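Chemist: fold the following, please.
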Amino acid sequence: MIEFLRDFQNMSMYLAYNTNVDAIIYLNEKHIQTLIKEFGAENVKKRMQEYPREINEPLDFVARLIHALKTGKPQSVPLMSYEVDKWFNSRFEHGVERIGGQVGIIANLLANLDFKKVIAYSPLLGKKQAEMFVRRDNLLYPVVENGKLILKKPLEAYKEDDPVKINRIFEFRAGMRFNLGNEVIEVPYSGRFIVACRSEEFARVETSSNFKPYLPEIGEMVDGAILSGYQGIRNHYTDGKNANYYLRKAKEDIKLLKKKKDVKIHVEFASIQDRDLRKKVIFNIFPLADSVGMDEAEIAHILSVLGYRDLSDRIFTYNRIEDTILGAKILLDELNLEVLQIHTIYYLMYITHRDNPLSEGDLLKSLEVGTTLAATRALLGDIKRPEDVKVGLNIPFNEKGEYVKLRLEEALSKMRTREYKIVITPTRIVKNPVSTVGLGDTISAGAFASYLSLLMRKGAY
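Modeler: Below is the predicted model:
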């Protein structure tokens, strides 16, 4: 771990596109029972069966929240109604406000780990958002002045008139019990339910026209780029633009970043409820990326739109390692990825082709960086300096770790995997986490950065 932290001090990373403010609400049994009483248990059950993909009225929110609590799995659902936004303000008080969005979370993490340079870009940068970035000399925002690219601290670069996106994060804890009519539900795992603001002004995933020509220069000065936020794109916009327009722009960005140097690109995938939009993002963005990170639910969603419905259903229903490996092989080959990283509650997985320059041992070390950073964040709530990772190293791997390794060995003995390198490490799990928001982003950022550092050590990048 110390070797990786030393490597990070000589590494630079570019991040785009999504930042927001996370307003965190810590749920308790009283919150939940009050909501069920207000809307009626039978109405909630009926709407749960309908499984709304968007929040257009309060009952949609309650139904998806109860579903998340029942399964104990983290979920994110877009909020489409301004009226419901006002309803939230009348029902819940924010416990904490902090930086959110994959770019915001990862930028602060990497800056606090003493990366040489972290360049974080978001199309909108309001003052409140700028104030939430850590005030470190290595965390910078790109601006163009007098025809030249300049890197400034976020607080020196914000725009007074830019709006700030606010997402509501409902944190829940394992062991919470409540009644849904005659059914008693106990939450199996700690997690979070995200009500993601999808106002149109925040749904334009693009690089500003004055900054875009300088992306080749950015690509030259960094060792890697982490791109995220594609889940915010809409099918249609009031000005006549559509998802195809913004995806073309996003593809241009990646090609420009790679124009002068073949910089490695990692895409952090997040759940996209709309099936057609999910398909467009997958086919347009993934083939241009070198690395992609996702959880097991997201891999199932992707397999579904690729036409592997039965396999997708098996992953959702049984969550077996062999099904996840089969799905990962399909994604790696059909989308021409260099490496796929999957994070689940109990394990992290890498799958690459056999000709990858890193050994299985190297890949395992990289995954262990990811789970150690995530455990540190879960226990402390944040990582503020490199020394904090000592805490994560003292957190044991989860109790199913040996079982996970055994299941991997069984799966590899039955499957055709000679063309691949597949490694799994158990996760380090904190029983009572301060927060679960951003743990997947932390895993992916730590794994991707350590993957790059290993490639550089071997002279393969």
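Chemist: from here on, contacts and neighbour counts on C-alpha atoms
Modeler: OK.
Chemist: for Thr324, which non-adjacent residue is closest in space?
Modeler: Leaving out its chain neighbours, the residue that sits closest to Thr324 by C-alpha to C-alpha, 6 or more residues apart in numbering is Ile315, at 6.5 Å.
Chemist: try His67
Modeler: Met48 (6.7 Å).
Chemist: give the buried residues for the helix or strand where the one you found lies.
Modeler: Using DSSP states H and E, Met48 maps to helix 41-50. For helix 41-50, burial by neighbour count (16 or more other C-alpha atoms under 10 Å) applies to Ala41, Val44, Lys45, Arg47, Met48.
Chemist: stretch 423-435 now?
Modeler: Val423, Ile424, Thr425, Pro426, Thr427, Arg428, Ile429, Val430, Pro433, Ser435.
Chemist: just checking, which of those residues belong to strands?
Modeler: Using DSSP state E, the members of these that fall within strands are Val423, Ile424, Thr425, Pro426.
Chemist: the third one against Tyr350, yeah?
Modeler: No. Because the distance of 9.1 Å does not satisfy C-alpha atoms under 8 Å, Thr425 is recorded as not touching Tyr350.
Chemist: so can I have CSV of the buried residues of helix 41-50 showing distance to Phe170?
Modeler: Formatted as CSV, those follow (distance: C-alpha to C-alpha, whole Å):
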residue, distance to Phe170
Ala41, 20
Val44, 18
Lys45, 20
Arg47, 19
Met48, 18
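Chemist: please identify which of those residues is nearest to Leu358.
Modeler: Proximity of the buried residues of helix 41-50 to Leu358 (C-alpha to C-alpha) peaks at Met48, which lies at 45.0 Å.
Chemist: before we move on, which element is Cys77 in?
Modeler: Not quite, residue 77 is Val, not Cys. Per DSSP H and E: Val77 is located in strand 75-79.
Chemist: how far off centre is that strand?
Modeler: 13 Å (C-alpha atoms, centre = their mean, to the nearest Å).
Chemist: and for Thr425 and Tyr350, which residues touch both?
Modeler: Common neighbours of Thr425 and Tyr350, counting by C-alpha atoms under 8 Å, 6 or more residues apart in numbering, are Leu367.
Chemist: another one to check against the first:
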Amino acid sequence: AVASISDIPTDIPIHLELASMTDQDFMSNIVHQQVFPLVNSIGLNEQELLFLTQSASGPHASLASWSGVPDVGIVSDILFWLLKEHGKTAERASDLTRIHFHTLAYHILVTVDGHGGNQVAAVAAGARAAGTQACATETIDTTKVFLKAPLEFVTSQIEAPAKISLNPDEPVVHWHREGVSFHFTPVLVCKDPVRTVGLGDAISAEGLLYSEVYPQ
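Modeler: Take a look at the predicted model:
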């Protein structure tokens, strides 16, 4: 995989969509053996995020499983660690500048400052795709969806956190942490899902469609 990715011209952005895994050594190899530094963007869900931090001894690695809706502060800590440890910096030869995290109740788009753009539209588009794809509708049908996201949350469980309350008029929330930007949006969850196969792919693809991977 590393050899194939290395053959792609450097001006073509590469997105890696993770999937469920059970082999921690394999996951650790993906993180450490030159796969993450070769891609510009990663997409993953809560199970993959937790397995990743357990495999690579990241923050909250002792957490065995999620209880209900994944805690936003814990998710934020792990995403921050991924970009700080494996993302692009002035000292590190890595192309990784973007992570699109998606879980049932909410999405978070995390980017290294100075890379990418249009994050508000991108994360909102991914959340919209989740509702329409799962319900098999062209647009969001408010009679078929419900809100499951926390209306209040803290942005970290490690550092001094900020407490955020959702505003329905501006559902995409932004915060910043040491050169990393976070964009959070709730998802209108389909009550009776019709199509769930490939949902993560559809979410990430829609987000990428609206993203500006390189500064304009």
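Chemist: what's the closest of the buried residues of helix 41-50 of structure 1 to Glu322 of structure 1?
Modeler: Set against Glu322 of structure 1, the nearest of those by C-alpha to C-alpha is Met48 (29.6 Å).
Chemist: so who does that closest one touch?
Modeler: Counted by C-alpha under 8 Å, 6+ apart, Met48 of structure 1 has contacts Ala63, Arg64, Ile66, His67.
Chemist: now do the same for it: its match in structure 2.
Modeler: Met48 of structure 1 maps onto no residue in structure 2, with residues paired by TM-score structural alignment.
Chemist: if I look at Met48 of structure 1, how far off is Ala63 of structure 1?
Modeler: 5 Å (C-alpha to C-alpha, to the nearest Å).
Chemist: before we move on, what about Leu454 of structure 1?
Modeler: 45 Å.
Chemist: for the helix holding Met48 of structure 1, what is the distance to the chain centroid?
Modeler: Per C-alpha atoms, centre = their mean, the centroid offset for helix 41-50 of structure 1 relative to its chain is 29 Å.
Chemist: just stretch 48-64 of structure 2 next, same as before
Modeler: Worked out by C-alpha atoms, centre = their mean, stretch 48-64 of structure 2 lies 15 Å from the chain centre.
Chemist: next, the buried residues of it.
Modeler: 48-56, 58-61.
Chemist: including secondary structure and distance to Trp175 of structure 2, could the residues you listed go into TSV?
Modeler: Formatted as TSV, those follow (DSSP: H, G, I helix; E, B strand; the rest coil; distance: C-alpha to C-alpha, whole Å):
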residue	secondary structure	distance to Trp175 of structure 2
Glu48	helix	23
Leu49	helix	20
Leu50	helix	22
Phe51	helix	25
Leu52	helix	23
Thr53	helix	22
Gln54	helix	25
Ser55	helix	27
Ala56	coil	26
Gly58	coil	22
Pro59	coil	19
His60	coil	21
Ala61	coil	24
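Chemist: where's the residue nearest to His67 of structure 1 relative to Glu42 of structure 1, distance?
Modeler: Distance from Met48 of structure 1 to Glu42 of structure 1, by C-alpha to C-alpha: 10 Å.
Chemist: which residues in structure 2 form strands?
Modeler: Under DSSP E, structure 2 gives strands at 15-17, 41-44, 98-102, 106-112, 145-147, 152-154, 163-165, 173-177, 180-186, 188-190.
Chemist: give the aligned range of the third one in structure 1.
Modeler: Pointing back at strand 98-102 of structure 2 there. Going by TM-score structural alignment: strand 98-102 of structure 2 matches residues 339-343.
Chemist: can you pull the contacts of Asn356 of structure 1?
Modeler: Contacts for Asn356 of structure 1 were tallied using C-alpha under 8 Å, 6+ apart; they are Glu338, Lys421.
Chemist: can you tell me what it aligns to in structure 2?
Modeler: So, by TM-score structural alignment, Asn356 of structure 1 is matched to His115.
Chemist: now do that match against Asn40 of structure 2, distance only.
Modeler: 10 Å.
Chemist: between those two, which contacts overlap?
Modeler: Shared contacts of His115 of structure 2 and Asn40, counting by C-alpha under 8 Å, 6+ apart, come down to Thr97.
Chemist: helices along structure 2, start to end?
Modeler: 2-6, 24-32, 46-55, 72-86, 119-135, 199-210 (DSSP state H).
Chemist: picking that back up, starting at the chain centroid, how far to the helix or strand following the helix holding Met48 of structure 1?
Modeler: For helix 41-50 of structure 1, the following helix or strand on the C-terminal side (DSSP H and E) is helix 58-71. Between the centre of helix 58-71 of structure 1 and the centre of its chain there are 21 Å (C-alpha atoms, centre = their mean).
Chemist: could you pull out the buried residues of helix 58-71 of structure 1?
Modeler: 58-70.
Chemist: quick test: name the residue nearest the centre of structure 2.
Modeler: Phe101 (1.8 Å; C-alpha atoms, centre = their mean).
Chemist: now the aligned residue in structure 1 for Phe184 of structure 2: closest residue in space that isn't a chain neighbour?
Modeler: Superposed on structure 1 with TM-score structural alignment, Phe184 of structure 2 falls opposite Ile424. Nearest residue to Ile424 of structure 1 in three dimensions, chain neighbours excluded: Met349, at 4.5 Å (C-alpha to C-alpha, 6+ apart).
Chemist: thought the one you found was touching Leu367?
Modeler: Yes. Using C-alpha under 8 Å, Met349 of structure 1 makes contact with Leu367 at a distance of 7.4 Å.
Chemist: more neighbours: the two, which one.
Modeler: Leu367 (29 against 23; other C-alpha atoms under 10 Å).
Chemist: for that one, what are its contacts?
Modeler: Residues Leu348, Met349, Tyr350, Ile424, Thr425, Ile443, Ala447 are the ones in contact with Leu367 of structure 1 under the rule C-alpha under 8 Å, 6+ apart.
Chemist: mapped onto structure 2, which of those residues hold?
Modeler: Mapping the contacts of Leu367 of structure 1 onto structure 2 (both residues aligned by TM-score structural alignment, their matches' C-alpha atoms under 8 Å) leaves Leu348, Met349, Tyr350, Ile424, Thr425, Ala447 still in contact.
Chemist: list the contacts for the fourth one?
Modeler: Remark: with contacts taken as C-alpha under 8 Å, 6+ apart, Ile424 of structure 1 is in contact with Tyr347, Leu348, Met349, Tyr350, Leu364, Leu367, Lys405, Leu408.
Chemist: that one and Pro58 of structure 1: what is the separation?
Modeler: Counting by C-alpha to C-alpha - Ile424 of structure 1 and Pro58 of structure 1 are separated by 40 Å.
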